[in-house]
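What follows is a predicted protein model with its sequence.
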Amino acid sequence: MNDTTLSLENSTEDRASLLLISTWTWTAFALLFVALRFYCRLRLIRSTWWDDWLILAAVASTTAMSIIWTIYANGGGCRHAASLTPTQRVNAGRLNWISQPLCVSGLTTCKISVACLILRLQSPTPWRTRLLVVLCTIMVLTNITVVVIMFTQCTPVRMLWDPESAPNGHCIASNVSSTMSQSASSYMAFIDLALAALPVHMIWKLQIKKSKKIAIGVLLSTGVSAFGFAIVKIVELANDANRTDFTWATVWLFVWNAFEINLIIIAACIPTLVPLFEIVWNHRSTTYFSSRRRPTADGDSFPKQSFRMRHRLGSVKSDTESGKDILGVKNSIHGHSEEIRAPRDARDETWQTDTTNRIVSSGKIAITKQWSVVERT
């Protein structure tokens, strides 16, 4: 036994505080923002969509991950492997591997949630929709591959955390899994940049003041900070191949995973909290939003008028982003063609619902997407 092994066996170094404080601080903020998001959706806006439920799945993953890491840290999982008893090493190794698919699922669902939020906010631009679908599909397939390789690299699988239990078992080279994880993380970092850039491009095409464009663009692109954490995590993944001291080597990887997942969750929730900003800054009442919206049978709400609008993605021919054909939209009611007008008492304002963006200005409703409008009976 060499001096290094002796020093590790006698070591009292423990990164448990680092892992627990980092994880639970960020998870608490993520839970708070998700709770505020659902308050806005259920109490104020009274409408939810896929992006809301996906972000709920993401915060559930990160909460479960935090609970597992708490058990892991209390069982000695943040110390040097050589300083642990054989039982502690096995238990720590098992929890270490179990937590990693939760990291992957949390990252995947929160990024898909952001993509769905962009789809909900955008005008019906086919190329942007297809791009997001392709990017997310590749991400899902890549992460599924990572998890499959993760748990098939050793036969039997228990060799991952208890190699002595299967003396006749075998594992592939550890750098194979590590390289695959680094490749997947690099693609995830690219997704962070793409999801930050697309809203800016989308907002910049709107016919609004430049100052508002900048403010909205910054608001929707706060997730770009996650790109920095993703890059650091890629560097840390190089240590993941160190199975001789896996407990000590993977603590920082867990910390960066917690930072990245929870930051994306928080960033994805910020744009949905606009009603709360209205209440705080513009002194709106909590009934202001519901009083201007009347629920429909389809689960959506519209101010003053009740229409069923069927979105025709892929059949858009007008250039909504350049402002053409968005004013004085015609509708067909009982065989008559007439202009949709807002109530006389309606003020200039922008509404965002799950299925439509409408701008009430100068007594007219401008529908920024192409719709089939049918009067409700």
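Everything's here; your move.

hey, let's count contacts and neighbours off CA atoms from now on
Noted.

what's downstream of the lengthiest helix in the chain, the next helix or strand?
Secondary structure assigned by DSSP state H gives helix 86-121 as the longest helix of the chain. Using DSSP states H and E, the helix or strand that directly follows helix 86-121 along the chain is helix 126-152.

packing partners for that next one?
Counting contacts by 3 or more CA pairs under 8 Å, 6 or more residues apart in numbering; DSSP states H and E, helix 126-152 packs against helix 86-121, helix 174-204.

Okay, one more to line up with it:
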Amino acid sequence: MTALQAAVIGSSWTETAVGLLFYILRLVSTWTFVGRARWDLALVTIAVLFACAGQVFLQLSVNNEMGEQIMGLSEKHRAAALFYGWVFQLLSITASMSGKLAILVFLIQIRGRHEKKPWFLLVLAVLITAINVTVMGTLLGQCVPMAKLWNDSIPGSCEPGRRVNQDFSFFQGSFNALADAALASYPVHLFWKLQMRFRLKIALIVLMGMGWIASACSAVKTYQLQVLSRTSNTTYAQPPLLIWVSTEGWIVIIVGCVPPIRPLVDRLFQQLGFTSNRSSNKNPTRVPYTTSRSGRAYISAGRRPEDNSWVELTAVDRKDDMVPRSRVMVVTDIETMYEQD
């Protein structure tokens, strides 16, 4: 195994393991503190499934000598390495797109009830979907017949499809970097306007700001596309690109999982004795994050709820359904917000 192959396998499987760990923690946190799944969890689940499937094809690509000099490979291994590499990229694009949409839906859900619709987030969701789906089409359609994409010995042509795909891939990579940066920056605007403890605001902004890492990965991946377009030794030149494609996808997934698992981490630290547990109880309060007018706040009888529902920043309800003032803070727009002493 060459150094390039070892780098691809080592980095991608490490990212897969870390990403799955965060995803499992998110599942546990959702079950423990929320009690039911929502669209953001469904989307991040789709992202994880596609990322794991992509990892399998990346391993198959390396098993067929991806990372070796193309002139030293048999036609069979060359075609197989490139085929599995292309499949991996398609699956990773889908995983990254789904992960971005999961973060976006999460932001919409915790945004709460506002007078204006979140048009910026909605337009961004449409653009993310349209641009990433389109690039998959340009990737698959760059050669006629399609099999020439991974087996250059087949009669056919890849022009002008290859140039079109390269140009649009540069645009897609640049847009994804911008979208990740926007999703990382938006929470500053969102959380700063909400009534919550200053420390919690900063924590949320920092956690969601991890999207800047995904933005940097997208930028590096776009640069690697430019490097790859200048060489014919594709099996040797592709590994750095494949590493960054894998990294971008898993970073997006991890960023989408980190904020919702904060209550679980707090509970774990309390049980280990690293933090005080003045207001904890054995049965965690479950509060659904919702923007519906009929959303209800579930309160344990005789107990003040923990601040475990920080992801459910608001729970809107009718005035006649409100719980006693000693347990919530009531504001003029009939919005309940929980705060821990």
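Perfect, thanks for sending it. Note that the structure is predicted; figures quoted are calculated from it, not measured.

coming back round to it: so how far does the longest helix of structure 1 sit from its counterpart in structure 2?
Mean deviation of helix 86-121 of structure 1 from its aligned counterpart in structure 2 after superposition (mean CA distance after the TM-score superposition for structure 1): 0.9 Å.

Distance from that helix to the middle of the chain?
Using CA atoms, centre = their mean, to the nearest Å, the mean C-alpha position of helix 86-121 of structure 1 is found 12 Å from that of the whole chain.

which bit of structure 2 covers it?
Using TM-score structural alignment, the residues of structure 2 aligned to helix 86-121 of structure 1 are 75-110.

how about that stretch: buried residues?
Buried positions in stretch 75-110 of structure 2, judged by neighbour count with 16 or more other CA atoms under 10 Å: 77-110.

Residue 352 of structure 1 contacts residue 359, correct?
No. The pair residue 352 of structure 1 and residue 359 does not pass the contact test of CA atoms under 8 Å, sitting 9.2 Å apart.

In structure 1, mark out all the strands, start to finish.
According to DSSP state E, structure 1 carries its strands in the segments 154-155, 170-171, 294-295, 301-302, 307-311, 330-333, 336-339, 349-352, 357-361, 364-367, 371-375.

any chance of these in JSON lines, plus distance to residue 229 of structure 1 and mean neighbour count?
Shown next, in JSON lines, are the strands of structure 1 (distance: least, CA to CA, whole Å; neighbours: other CA atoms under 10 Å):
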{"stretch": "strand 154-155", "distance to residue 229 of structure 1": "29", "mean neighbour count": "17"}
{"stretch": "strand 170-171", "distance to residue 229 of structure 1": "30", "mean neighbour count": "14"}
{"stretch": "strand 294-295", "distance to residue 229 of structure 1": "41", "mean neighbour count": "16"}
{"stretch": "strand 301-302", "distance to residue 229 of structure 1": "39", "mean neighbour count": "20"}
{"stretch": "strand 307-311", "distance to residue 229 of structure 1": "37", "mean neighbour count": "16"}
{"stretch": "strand 330-333", "distance to residue 229 of structure 1": "49", "mean neighbour count": "15"}
{"stretch": "strand 336-339", "distance to residue 229 of structure 1": "51", "mean neighbour count": "11"}
{"stretch": "strand 349-352", "distance to residue 229 of structure 1": "32", "mean neighbour count": "12"}
{"stretch": "strand 357-361", "distance to residue 229 of structure 1": "34", "mean neighbour count": "18"}
{"stretch": "strand 364-367", "distance to residue 229 of structure 1": "39", "mean neighbour count": "21"}
{"stretch": "strand 371-375", "distance to residue 229 of structure 1": "41", "mean neighbour count": "15"}
